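Q: Model the following, please.
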Amino acid sequence: MSKHNIVFIGLDTHKVSTEVAHIEDQRGAKTVHQGKIKTTKAAITKLASQYQSKYPNATLHFVYEAGPCGYWIYRLLTSLGHCCYVVAPSLIPKKPGDKVKTDKRDAMKLAKLLKSEDLTPIYVPEPEDEAIRDLSRARETAMKDLKDAKYQLKGLFLRNNISTKVKDNWSNQHLRWLTELVLPHPSQQIVLQEMIQTITERIKRVERLVNELAHQAKLWRYYPVVQALQAMRGIRFLVAVGTIAELGDLRRFDHPRKLMAYLGLVPKENSSGDNRKQGAITKCGNGRARRLLIEGAQTYKHNANVSTELQKRQETLPKVVIDIAWKAQLRLCRRYKRLMQRGKHRNIVVAAIAREMLAYIWAISREVILVPVDPSTRISRVPA
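A: The predicted structure follows:
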């Protein structure tokens, strides 16, 4: 047994149980189904010890699919000194004629594909980065719930032919008008009061999450990058922190085109010979970060200008970052107008601007020096 250098172990993880299979690193080796274990830290630690005892001179390489169970298995195995990979289910090769899918087959398939190097591991964020990402996603969910509550109230007004007399919706004046509104039936009045109360609670919930995100982001190791990205037009605090929370360390991309492809902002292509056919964007990768960039890209329809608010965000930033942001604004504003004059659809133009924004975001992230975080203060800074 000691002659093997690497043992590839596939894990088909679920909430309660995990199927295990392995294959040895030698020509003609067969995939072996190990069995089923519980999805607990104790069971996975025991499994790793059993494999280490069986193959004392071999390196153990574990692999499992990304899913709702998160990354705790990856962190557990790497803390034990083993190699672990997390792969996206959409990137796992599948034969067209393979119509039988079971947990046992999936575990054996993962081990075999890892040995043949046909799997592409995904980026696993650090626990601190994942915590900020969860907070950012919680704010986004709260905003969605607030919009849904407002749509329901507008639907009630539409059904009863009620039109508001206040132009600024959801302002203090508008909320006072809502409390003074009296509907003809007592049942509808109860519904109205419940909707108003729901909207008020959800507004406060969004405010709490935004304040907490602003506080926690200052203690985050990527806060200098968040500050630097706000030098660009269309990227305020929430967009900057949401983008970095979803993408993590941008320095792992050695070229901006790889970052564009990672976010699915490159066009589909089906070319053969002299024929080249391109379609819509692939929409691969992280959809939340792509949506944030699409929102920011729409601001480049206006002429290039440094507003008062943008200038305030740039006051404490290095000159090299400000120069990159101004260069980006000049180019992207011109490109937006040029594409619109060529008759391109507005959505296509915005997607193209968002794709080029990524190149400047990547360039800014390379200019920011991440100072090691002091454990006592946990605060980083942007060097002048």
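
Q: from here on, contacts and neighbour counts on C-alpha atoms
A: Noted.

Q: Can you show me the strands along the stretch 201-350 of the chain?
A: 267-269, 278-281 (DSSP state E, counting those that start in this stretch).

Q: Likewise for the stretch 1-150 of the chain?
A: Counting by DSSP E, counting those that start in this stretch, the strands of the stretch 1-150 of the chain are 6-13, 17-24, 32-38, 59-65, 83-87.

Q: And the shortest one, what does it pack against?
A: The contact analysis (3 or more Cα pairs under 8 Å, 6 or more residues apart in numbering; DSSP states H and E) places strand 83-87 against strand 59-65, helix 72-79.

Q: Check the fourth one too.
A: In terms of contacts (3+ Cα pairs under 8 Å, 6+ apart), strand 59-65 is packed against strand 6-13, strand 83-87, helix 103-115.

Q: next up, for comparison:
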Amino acid sequence: MKAFEYRRVKNDERDAADLADLLRMGRLPEAWIAPPATRELRELVRHRAKLVGLRSHCKAEVHAVLAKCGVTVSMSDLFGVDGTALLDRLRDSAQLPAPYAARIGSLRRVMDGLEFEIEHAAGMVRGRLALHPGYAAVQRIPGIGPTLAAVLVAEIGDIDRFDRPEQLTCWAGLTPTHRESDAHVHRGRITKQGSRLARWAVVESVQILPATTVVGQFRDRVAARRRHNIAVVAAARRQLEYVFYALRDHHVRALDAQPHQHTQRHHQHTDAA
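A: Coordinates of the predicted model:
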């Protein structure tokens, strides 16, 4: 307990008395321990995320080797159809010096193995979540597919431990820090506490949302007044609130209405005011 760090006398008896006082006042922080099924699901989801990170690292190394050799990559995806054809031509034509070609070949073989392991882990995750009602409901939110939905379901766990969506966004570390003294109020960066993987999932889900969606329109509206990064974080916070209702109620009523209906009601309210 950081509140007790100022004490000059610290022993087990004083520690027990202070903890008892906090418990009596209802101010003793508690931590939720996930059940075995949730911990097993998290293990699979986090393992897949780690494998994807290793694959991305290998891709970056291939790009670095080509840059050393002065090879121009004209396509947007080096590991798509056209990019794979380019790598095959470089291998067959012996345009690259042997050590560089050997490194690229080794990295490609490692990525093939990682691709198999990633698909295997994803299949195990899908099997465990096949009958999960919240998993299907979260995927109905624009921007969230099977992979991001699995991350959110595994990392959040039991949604009933949160009474309000604001508690979920606070747990995920998407709320700004708040420091207040007298009439001075300062709100800083987001806390970034809680699950880093869950925070990444919701931020990733709103990055390329079209403006025709409710969250996409909200993101663009905030971006017009503030910086793009601030708008993305605000949209991610709104997206996580929708995830809360999808997991709790298996339905998000706020997404039933079309964005233009929200805009029309907003203009009517503004005109009336």
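
Q: what's the TM-score for these two chains?
A: Scored against TM-score structural alignment, normalised by the length of structure 2, the superposed chains reach a TM-score of 0.79; 244 aligned residues with a Cα RMSD of 2.6 Å.

Q: how big is the offset of the helix ranked longest in structure 2 relative to structure 1?
A: Assignment by DSSP state H gives helix 36-68 as the longest helix of structure 2. Superposed on structure 1, helix 36-68 of structure 2 shows a mean distance of 0.6 Å to its aligned residues (mean Cα distance after the TM-score superposition for structure 1).

Q: coming back round to it: need the helices and strands packed on strand 59-65 of structure 1 in JSON lines (columns: distance to E246 of structure 1).
A: Converted to JSON lines, those look like this (distance: least, Cα to Cα, whole Å):
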{"stretch": "strand 6-13", "distance to E246 of structure 1": "24"}
{"stretch": "strand 83-87", "distance to E246 of structure 1": "17"}
{"stretch": "helix 103-115", "distance to E246 of structure 1": "26"}
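
Q: Give me whichever of those is most buried.
A: Ranked by mean neighbour count, these are led by strand 6-13 with a mean of 24 (mean count of other Cα atoms under 10 Å).

Q: ok, and what's touching that one?
A: Residues outside strand 6-13 of structure 1 that contact it (Cα atoms under 8 Å, 6 or more residues apart in numbering): 18-25, 39, 55, 58-65, 69, 103-104, 106-112, 114-115.

Q: One more: stretch 91-110 of structure 2?
A: Residues outside stretch 91-110 of structure 2 that contact it (Cα under 8 Å, 6+ apart) are 58-59, 61-62, 65, 69, 90.

Q: ranking the residues you listed by neighbours, who comes first?
A: The most crowded member of the contacts of stretch 91-110 of structure 2, judged by other Cα atoms under 10 Å, is V62 (23 neighbours).

Q: mind listing what's buried in stretch 122-129 of structure 1?
A: Neighbour counts over stretch 122-129 of structure 1 (16 or more other Cα atoms under 10 Å) mark 124-125, 129 as buried.

Q: mind listing the helices in structure 1 by residue range?
A: Applying DSSP H to structure 1 gives helices spanning 41-54, 72-79, 103-115, 127-159, 172-180, 186-218, 223-229, 237-247, 256-262, 287-297, 308-314, 319-341, 346-367.

Q: Pick the most deeply packed of these.
A: For the helices of structure 1, where neighbours mean mean count of other Cα under 10 Å, the stretch averaging the most is helix 223-229, with a mean of 25.

Q: Let's have the helices and strands packed on strand 83-87 of structure 1 in CSV, adding distance to E309 of structure 1.
A: Output for these, formatted as CSV (distance: least, Cα to Cα, whole Å):
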stretch, distance to E309 of structure 1
strand 59-65, 44
helix 72-79, 41
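
Q: residue in structure 2 matching M232 of structure 1?
A: Matched across to structure 2, M232 of structure 1 falls on I141, judged by TM-score structural alignment.

Q: Distance check, that match against E5 of structure 2.
A: Separation of I141 of structure 2 from E5 of structure 2 (Cα to Cα, to the nearest Å): 45 Å.

Q: The two: which is more packed in?
A: Taking other Cα under 10 Å, I141 of structure 2 and E5 do not tie; I141 has more neighbours (20 against 9).

Q: V87 of structure 1: which of the helices of structure 1 is closest?
A: With distances scored as Cα to Cα, the stretch of the helices of structure 1 nearest to V87 of structure 1 is helix 103-115 (9.3 Å).

Q: and that closest one with strand 17-24, angle?
A: On the basis of axes from the mean of the first three to the mean of the last three Cα atoms, to 10 degrees, helix 103-115 of structure 1 is oriented at 40 degrees to strand 17-24.

Q: If you count contacts, what does helix 103-115 of structure 1 end up packed against?
A: Counting contacts by 3+ Cα pairs under 8 Å, 6+ apart, helix 103-115 of structure 1 packs against strand 6-13, strand 17-24, strand 32-38, strand 59-65.

Q: Distance check, Q314 of structure 1 against R236 of structure 1.
A: Counting by Cα to Cα, the gap from Q314 of structure 1 to R236 of structure 1 is 11 Å.

Q: now W177 of structure 1
A: Distance of W177 of structure 1 to R236 of structure 1, given as Cα to Cα: 32 Å.

Q: Kindly report the same for S116 of structure 1.
A: When distance is defined by Cα to Cα, S116 of structure 1 is 44 Å away from R236 of structure 1.

Q: In terms of neighbours, single out the busier of these two.
A: Neighbour tally, S116 of structure 1 and R236, criterion other Cα under 10 Å: the higher count belongs to R236, 18 against 10.

Q: Isn't the more buried one up against Q227?
A: No. Under the criterion of Cα atoms under 8 Å, R236 of structure 1 makes no contact with Q227, lying 9.1 Å away.

Q: How about the contacts made by the aligned residue in structure 1 for W171 of structure 2?
A: Under the alignment (TM-score structural alignment), W171 of structure 2 pairs with Y262 of structure 1. Counting by Cα under 8 Å, 6+ apart, Y262 of structure 1 touches 284-286.

Q: From these, list the buried ones, please.
A: Buried members of the contacts of Y262 of structure 1, counted by 16+ other Cα under 10 Å: G285.

Q: Next up, the contacts around the residue nearest in space to the middle of structure 1.
A: Geometric centre of structure 1, nearest residue: E246, 3.1 Å, by Cα atoms, centre = their mean. Going by Cα under 8 Å, 6+ apart, E246 of structure 1 touches 133, 286, 288-289.

Q: If we use 7 Å, what do you get?
A: By Cα atoms under 7 Å, 6 or more residues apart in numbering, E246 of structure 1 lies in contact with 133, 289.

Q: aligned partner of it in structure 2?
A: Under the alignment (TM-score structural alignment), E246 of structure 1 pairs with E155 of structure 2.
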